[in-house]
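Q: My questions concern the predicted model and sequence given below.
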Amino acid sequence: MKKRILTVLISIVTLVSMYAGGSQEKEASPLNLMQEGTLTIGVEIGYPPFEDFANDGVTPVGYDIDFAKALGEKLGLEIVFINTAWDGIFQGIGVNYDVVISAVTITEERKETMDFSTPYIDNYQAVVVRADSDRKVTKFQDLDGLALAVQKETTSDILISDYISTGSLNCTVAQNEKVITCFTQLDNKEIDAVVVDSTVADGQVGKYPGKYKIAYLDKSEAEQFGVALTKGNTALQSAINKAIDDLKKEGFFQENTEYWFGG
């Protein structure tokens, strides 16, 4: 889903979870971690419902946060989250943290510089409008002439930019650093629609059904999110894949999806 390079490290957020008797012993073979016994994770907090802060403004919460906690238990590792700006998050892999778990789309381009776990959730592109809107959207070209908002350097941003560059769309686009800014602009009627990941759209509509609705969902091609890690660290990749497989069998992802996306 999200893209780019050049890391801006914001802050080390918090120590979230410790191994509490997970079903898997520590790996006998070395996992090539930056710190023995600890999995450090790069996240962009501020991308609900995947990553956000609780009401205290400090504690990270969200779909990916719960997944990371479960992953740490399975691996028998302590978890540390490092809050990092999206623009450059991948450059920090192997430098500031071991992996990135932050709604990362698996792409062929990214596979050239990093490895991925097996996918843990599917995603599509969606158009969100205000709940009182009567606008009909059956394809992205129906957004022609409108004011849109996207998060900068995401799949949504790239998608709309491609439509504009090929002449399929003529519209104004606000490219924001944070996805939540897009929805604030929609609230303030500064824009007509937000183009965003369907998983994020589901979370916002589920949380604020009186404010937003999904006008269009493009299911023509699914994206898949995975854990991004240093290229060539096959030991850690295999351990994460095994943990994901176990979590799938146990129904963790189904329960986590129902909780954060309303089913």
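A: Arrived safely.
Q: only C-alpha atoms for contact and neighbour calcs from this point on.
A: Fine.
Q: Strands of the stretch 51-200 of the chain, start to end?
A: Along the stretch 51-200 of the chain, counting by DSSP state E, counting those that start in this stretch, strands occupy 52-53, 60-61, 78-84, 99-100, 114-116, 121-130, 147-151, 172-176, 193-197.
Q: Which among the ones you listed is found nearest to G251?
A: With respect to G251, and counting by C-alpha to C-alpha, the nearest of the strands of the stretch 51-200 of the chain is strand 121-130 at 12.8 Å.
Q: ok, D115 touching G232?
A: Yes. D115 sits in contact with G232 when judged by C-alpha atoms under 8 Å, with a separation of 7.1 Å.
Q: Tell me which of these two has more neighbours.
A: In this view D115 and G232 are compared by other C-alpha atoms under 10 Å, and D115 has more residues nearby, 20 against 11.
Q: Measure how buried the nearest residue to the more buried one once chain neighbours are set aside is and give me the count.
A: Taking C-alpha to C-alpha, 6 or more residues apart in numbering, and ignoring the residues beside it in sequence, D115 has K231 as its nearest neighbour in space, at 4.7 Å. Other residues near K231 number 15, with proximity taken as other C-alpha under 10 Å.
Q: another structure for you, compare them:
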Amino acid sequence: MKTIRTTLAAATAVAASLLITACAAPDEGSTGGGAPDASTSVKAQGLDAHAAGLLPAAIKQAGVVKVASGVSFPPMEYFDTDNKTVLGFDADLGKALGEVLGVKFDFQNTNFDGIIGGLTAHRYDLGLTSMIDKPERQTQVDFVDYLNSGVSFLVVKGNPDGLTQQSDLCGRKVAVEKASTGDLVADDISKDCQAAGKKPVDKSPLPDQASAIQALQSGRADAVLALDLTLAYNVKQNPDSFEVPAKPFGTLPVGIAVPKDSTGLRDAVAAALKVLQDNGTYSDLLAKWNLTDQALTGAPINSGK
């Protein structure tokens, strides 16, 4: 379980209030206009014998897949008002995948920077947590890719510092979730800054996305760098407080991370994902969470380049 220290309690409370009051669409091009209804049930799935047959014997026997997830990343994964129930696209997808495979996907809240280590140590069976499939991560885990996303940055409403492109982050205080894609991209931007004779990004790695948002809101950061999935969601939840002034920095695949030596589980998850795509459930979930523009065809393995 992720340890939320007492000093972060205020950040968590603020983030929770944002999540609960207006669950909104991250897809800025959506014409739906309304907030996704997290209470809408995912249609029940039948067991698929082929996909379930690929599962490792130990997981079949246990009946549970231990899922590592950083549960502060709406609309992908976040806590309901009881601070126990996990909601979001990934939670719905995990439930449906589990039914296809005949097992339960048990989400365990984990610091993002500890997920890959937890997978390689087999404390968890897989990571379902909006993790970008990148070649450097592929050396430790395999990815079953299931979405596309880009990276951008969030600023306070009105953009007082006039930040509109990557180079504007040079020398700026930028909050990121530790070990996340935003963290890695901040390092890449810093290299470009220094090559241009500018100061590097003054990066502030924090335990979770909620803490990064709170750092921006409290004035301790000039921007938050993260996947556009969650940043646009924050804007639509609280349009009077935040805005995303920059276009995404390219499109990257988002993958379900599986230990390198768990090829049976990897292939089972890929097969189950294809079942959900074929029967329309995947499209239904994308529509529910306003992620239709982030759809990915098939279930490619390690497609990140």
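A: Now that the structure is in, tell me what you want to look at. Only a predicted model underlies this, so the values are computations on that prediction, with no experimental measurement involved.
Q: one step back: any chance of the strands of the stretch 51-200 of structure 1 in JSON lines, plus distance to N256 of structure 1?
A: Formatted as JSON lines, the strands of the stretch 51-200 of structure 1 follow (distance: least, C-alpha to C-alpha, whole Å):
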{"stretch": "strand 52-53", "distance to N256 of structure 1": "15"}
{"stretch": "strand 60-61", "distance to N256 of structure 1": "12"}
{"stretch": "strand 78-84", "distance to N256 of structure 1": "19"}
{"stretch": "strand 99-100", "distance to N256 of structure 1": "19"}
{"stretch": "strand 114-116", "distance to N256 of structure 1": "21"}
{"stretch": "strand 121-130", "distance to N256 of structure 1": "11"}
{"stretch": "strand 147-151", "distance to N256 of structure 1": "24"}
{"stretch": "strand 172-176", "distance to N256 of structure 1": "28"}
{"stretch": "strand 193-197", "distance to N256 of structure 1": "17"}
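Q: looking at those strands, which is closest to E258 of structure 1?
A: Comparing these against E258 of structure 1 with C-alpha to C-alpha, the closest turns out to be strand 121-130 (12.4 Å).
Q: So what's the residue count around the closest residue to T138 of structure 1 other than its chain neighbours?
A: Excluding its sequence neighbours, the residue lying closest to T138 of structure 1 (C-alpha to C-alpha, 6+ apart) is Y216, at 6.2 Å. Residue neighbour count, defined by other C-alpha under 10 Å, stands at 19 for Y216 of structure 1.
Q: Spit out the contact partners of Y216 of structure 1.
A: 126-128, 137-139 (C-alpha atoms under 8 Å, 6 or more residues apart in numbering).
Q: Next: F252 of structure 1.
A: Counting by C-alpha under 8 Å, 6+ apart, there are no residues that F252 of structure 1 touches.
Q: and it, what pairs with it in structure 2?
A: When the two structures are superposed using TM-score structural alignment, F252 of structure 1 falls opposite T281 in structure 2.
Q: out of the contacts of Y216 of structure 1, who has the most neighbours?
A: Neighbour counts for the contacts of Y216 of structure 1 peak at V128, which has 29 neighbours (criterion: other C-alpha under 10 Å).
Q: quick check: longest helix of structure 1.
A: helix 234-250 (DSSP state H).
Q: still on that earlier bit, okay if I get the contacts of Y216 of structure 1 as JSON lines plus distance to P119 of structure 1?
A: Supplementary listing: these in JSON lines, determined by distance: C-alpha to C-alpha, whole Å:
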{"residue": "A126", "distance to P119 of structure 1": "20"}
{"residue": "V127", "distance to P119 of structure 1": "24"}
{"residue": "V128", "distance to P119 of structure 1": "25"}
{"residue": "V137", "distance to P119 of structure 1": "29"}
{"residue": "T138", "distance to P119 of structure 1": "28"}
{"residue": "K139", "distance to P119 of structure 1": "27"}
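Q: which one in structure 2 is aligned with K74 of structure 1?
A: Aligned by TM-score structural alignment, K74 of structure 1 pairs with V100 of structure 2.
Q: Tell me, how many residues neighbour its match?
A: Residues within reach of V100 of structure 2, counting by other C-alpha under 10 Å, total 26.
Q: So for it, what's the nearest residue that isn't a sequence neighbour?
A: L47 (4.5 Å).
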